[in-house]
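S.K.: take a look and give me a structure for this.
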Amino acid sequence: MEVEVKEGLVPVSEDPVAIKIAELLENVTLIHKPVSLQPRGLINKGNWCYINATLQALVACPPMYHLMKFIPLYSKVQRPCTSTPMIDSFVRLMNEFTNMPVPPKPRQALGDKIVRDIRPGAAFEPTYIYRLLTVNKSSLSEKGRQEDAEEYLGFILNGLHEEMLNLKKLLSPSNEKLTISNGPKNHSVNEEEQEEQAIFHVAVGYPV
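M.R.: Below you'll find the model as predicted:
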């Protein structure tokens, strides 16, 4: 009997790799140690300057860089389906950068200053990052809309937060009702909290 191999986006419960990432994140320790990375330019063939500027800042953020490098980079063959497109894309982005190569010691005369050249790596276009705008149905992808780097940063952080919360539910499914999502739309409360809210409404004279 052949097992159906799912592809594309799937719920976290149907993603066989999700539990492995959840266990990694459960035991991760944030590292704030700076990393000397070889700079690489991001090619801008469209109106993606606000995205590219944000990405460069995130790559230079040590906790973000170390966290994404801690998660394995899976190929399409290893992971044909995924429930974490945002995490996957940023793991891939961080793996595009490597440590700054150590240049050979230059010959110098006594008293001369040492000048070290910084040689950037090849520029690339992070198209997989741009696709997240349509995968997650962001309004930032609408034509004619004013783009904003701060809003895009919020889109990234909220997306990563939501995916990590969903992964965490795999480790403690019984506490799913107690989880508060990052945003007012998905805010869920348990029965005790609902009773407390009802009592509060009665006390202040609001209809329940």
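S.K.: going by C-alpha atoms from here, please, whenever you check contacts or count neighbours.
M.R.: OK.
S.K.: longest helix anywhere in the chain?
M.R.: For the chain, the helix that runs over the most residues, judged by DSSP state H, is helix 149-171.
S.K.: quick one: distance of the next helix or strand after that helix to the chain centre.
M.R.: Of the helices and strands lying after helix 149-171 in sequence (DSSP states H and E), the nearest is helix 191-204. In terms of C-alpha atoms, centre = their mean, to the nearest Å, the centre of helix 191-204 is set 37 Å apart from its chain centre.
S.K.: hang on, the earlier thing: which parts of the longest helix of the chain are buried?
M.R.: 149, 152-153, 155-156, 158-170 (16 or more other C-alpha atoms under 10 Å).
S.K.: and the helix or strand that contains residue 19, what does it pack against?
M.R.: Using DSSP H and E, residue 19 maps to helix 18-26. Here helix 18-26 touches helix 149-171, going by 3 or more C-alpha pairs under 8 Å, 6 or more residues apart in numbering; DSSP states H and E.
S.K.: let me know the angle separating the helix it packs on from helix 18-26.
M.R.: If you take axes from the mean of the first three to the mean of the last three C-alpha atoms, to 10 degrees, helix 149-171 sits at 110 degrees to helix 18-26.
S.K.: and this one, please, so the two structures can be compared:
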Amino acid sequence: MVAPMILFGDFTAEETQEVLAISHVNLPQKPKPFSWSNLSKPTVAAASHPSPFTPATPVGTIEAKPTMSLEVAFEQVLTELDLHESAKDLQRRGFVNQGNTCFQNVTFQALLACPPFRNLLCHLSSKVGDISSVSSHQASLVGWKHLVTLVRELDEPTLAQQRTIMRRTSAAPVILSPYFLRLFQSANGMQHDALEFLEFLLEHLHVDYEASHCTFPLTSPSPCDTVSPLDGWSEIQKHGKAAAVHHNIVDTHSPITYLFKGTLRSELLIRAGRKVGAATIEPFHCLHLTTPSTDSATLSQMIRATMEDEV
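M.R.: Modelled structure (predicted):
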């Protein structure tokens, strides 16, 4: 047997022989043949050596779902809402026509195309917990809960859902809840008009918010409290009777009035001292545009063409 050659190291011959005598190599053992009887035996616990790497978040851990109520979420979302923020991403899915419901579908599509309103619903959806009890008509904010449910159905899928969605040939359309349509038909009969439905929907959401226990966080002091009672009054005269009229902006007290409405209150003061008040709440100013019959035009071009006679 050839003696091993020491290539490096400051060892004597005796030290080298001593090290070689006690050194041994652990050869890998062959696995034992499988036996079905081993399944009934208790498994040996693994060695309790600490793992060299412990992830901060274990793989497969589900994040805690939001549990905030809709009433509490409204105040926080309205305070943080940026009216100039770009619209959140939603899936491009149509709405099923459930029998002459095109007026309802186009109304919801128009509202969801409005970035502030869409972002409001998306932020509420991310903060609110389970709202499965939306069918209870005695609960508060029922209309808003239906809208949050709709946004969650249109919400962008997570990475885990991407694989399933990519297999689809096209996105399936959404079936809208009949909640708003039933209320609209009970109040307005069977007349199907998109403009009337939009007015009804915004008014219903406004009243729904007012009837809840929510406190609108962006209410500003009334102009009447900061100015003199005679400031802003204009004297008018009709049939020889002098009077004065005053216009002031109504306080914003709901998300609908904050995003869509510019309400105006008019008070008529007769010289005899009797005050006549009148308030007209206009949900929005409807702008009727004339579309060209032949050439295509942009929205700004149609607005300019509509205002040409007055300008």
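S.K.: quick revisit: how close does the helix holding residue 19 of structure 1 sit to structure 2?
M.R.: Mean deviation of helix 18-26 of structure 1 relative to structure 2 after superposition (mean C-alpha distance after the TM-score superposition for structure 1): 3.7 Å.
S.K.: how close does residue 78 of structure 2 sit to residue 251 of structure 2?
M.R.: Distance check for residue 78 of structure 2 against residue 251 of structure 2: by C-alpha to C-alpha, to the nearest Å, it reads 16 Å.
S.K.: actually residue 215 of structure 2, sorry about that
M.R.: For residue 215 of structure 2, the distance to residue 251 of structure 2 - C-alpha to C-alpha - is 13 Å.
S.K.: then residue 185 of structure 2?
M.R.: 31 Å.
S.K.: who's more crowded, these two?
M.R.: residue 251 (17 against 13; other C-alpha atoms under 10 Å).
S.K.: wait, doesn't that one sit right on residue 221?
M.R.: Yes: contact criterion C-alpha atoms under 8 Å: residue 251 of structure 2 and residue 221 qualify, at 7.4 Å.
S.K.: buried residues in the helix holding residue 19 of structure 1?
M.R.: Buried-residue list, helix 18-26 of structure 1, by 16+ other C-alpha under 10 Å: 18, 19, 21, 22, 25.
S.K.: can I get the residues you listed in JSON lines including distance to residue 92 of structure 1?
M.R.: Formatted as JSON lines, the buried residues of helix 18-26 of structure 1 follow (distance: C-alpha to C-alpha, whole Å):
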{"residue": "18", "distance to residue 92 of structure 1": "16"}
{"residue": "19", "distance to residue 92 of structure 1": "19"}
{"residue": "21", "distance to residue 92 of structure 1": "15"}
{"residue": "22", "distance to residue 92 of structure 1": "18"}
{"residue": "25", "distance to residue 92 of structure 1": "17"}
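S.K.: what's the burial count for residue 114 of structure 2?
M.R.: 13.
S.K.: cool, residue 105 of structure 2 as well?
M.R.: Neighbours of residue 105 of structure 2 (other C-alpha under 10 Å): 19.
S.K.: alignment lookup: it to structure 1.
M.R.: Using TM-score structural alignment to pair residues, one finds that residue 105 of structure 2 aligns to residue 52 in structure 1.
S.K.: residue 196 of structure 2 too?
M.R.: Checking TM-score structural alignment: residue 196 of structure 2 goes with residue 151.
S.K.: what do you get for residue 149 of structure 2?
M.R.: Looks like residue 149 of structure 2 aligns to residue 92 there (TM-score structural alignment).
S.K.: and that match, that one's in a helix?
M.R.: Yes: counting by DSSP: H, G, I helix; E, B strand; the rest coil, residue 92 of structure 1 is located in a helix.
S.K.: pretty sure it is touching residue 73, no?
M.R.: Yes: with contact defined as C-alpha under 8 Å, residue 92 of structure 1 reaches residue 73; the gap is 6.4 Å.
S.K.: these two: which is more packed in?
M.R.: Using other C-alpha under 10 Å as the criterion, residue 92 of structure 1 and residue 73 rank with residue 92 on top: 21 against 18.
S.K.: what sits against that one?
M.R.: Neighbour list for residue 92 of structure 1: residue 73 [criterion: C-alpha atoms under 8 Å, 6 or more residues apart in numbering].
S.K.: show me where structure 2 has its helices.
M.R.: 13-22, 70-80, 102-112, 115-127, 142-154, 159-166, 179-188, 194-210, 223-226, 255-259, 299-306.
S.K.: give me the range in structure 1 that the first one lines up against.
M.R.: Residue correspondence for helix 13-22 of structure 2 in structure 1, counting by TM-score structural alignment: none.
S.K.: now swap in the last one and tell me
M.R.: The aligned range for helix 299-306 of structure 2 in structure 1 is empty, by TM-score structural alignment.
S.K.: for structure 2, which strand is longest?
M.R.: Secondary structure of structure 2 per DSSP state E: the longest strand is strand 241-249.
S.K.: give the buried residues for that strand.
M.R.: 243, 244, 245, 246.
S.K.: one more: stretch 82-96 of structure 1?
M.R.: Neighbour-count burial for stretch 82-96 of structure 1 [16+ other C-alpha under 10 Å]: 82-94.
S.K.: between those residues, which is closest to residue 66 of structure 1?
M.R.: residue 94 (8.6 Å; C-alpha to C-alpha).
S.K.: give the contact list for that closest one.
M.R.: 59, 65, 68, 69.
S.K.: a markdown table for these, including neighbour count?
M.R.: Output for the contacts of residue 94 of structure 1, formatted as a markdown table (neighbours: other C-alpha atoms under 10 Å):
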| residue | neighbour count |
| --- | --- |
| 59 | 22 |
| 65 | 23 |
| 68 | 20 |
| 69 | 16 |
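S.K.: which of those residues map to contacts in structure 2?
M.R.: Among the contacts of residue 94 of structure 1, the ones whose aligned partners also stay in contact in structure 2 (both residues aligned by TM-score structural alignment, their matches' C-alpha atoms under 8 Å) are 68, 69.
S.K.: ok, residue 276 of structure 2 to residue 234 of structure 2 distance?
M.R.: 15 Å.
S.K.: residue in structure 2 matching residue 75 of structure 1?
M.R.: Match for residue 75 of structure 1 (TM-score structural alignment): residue 131.
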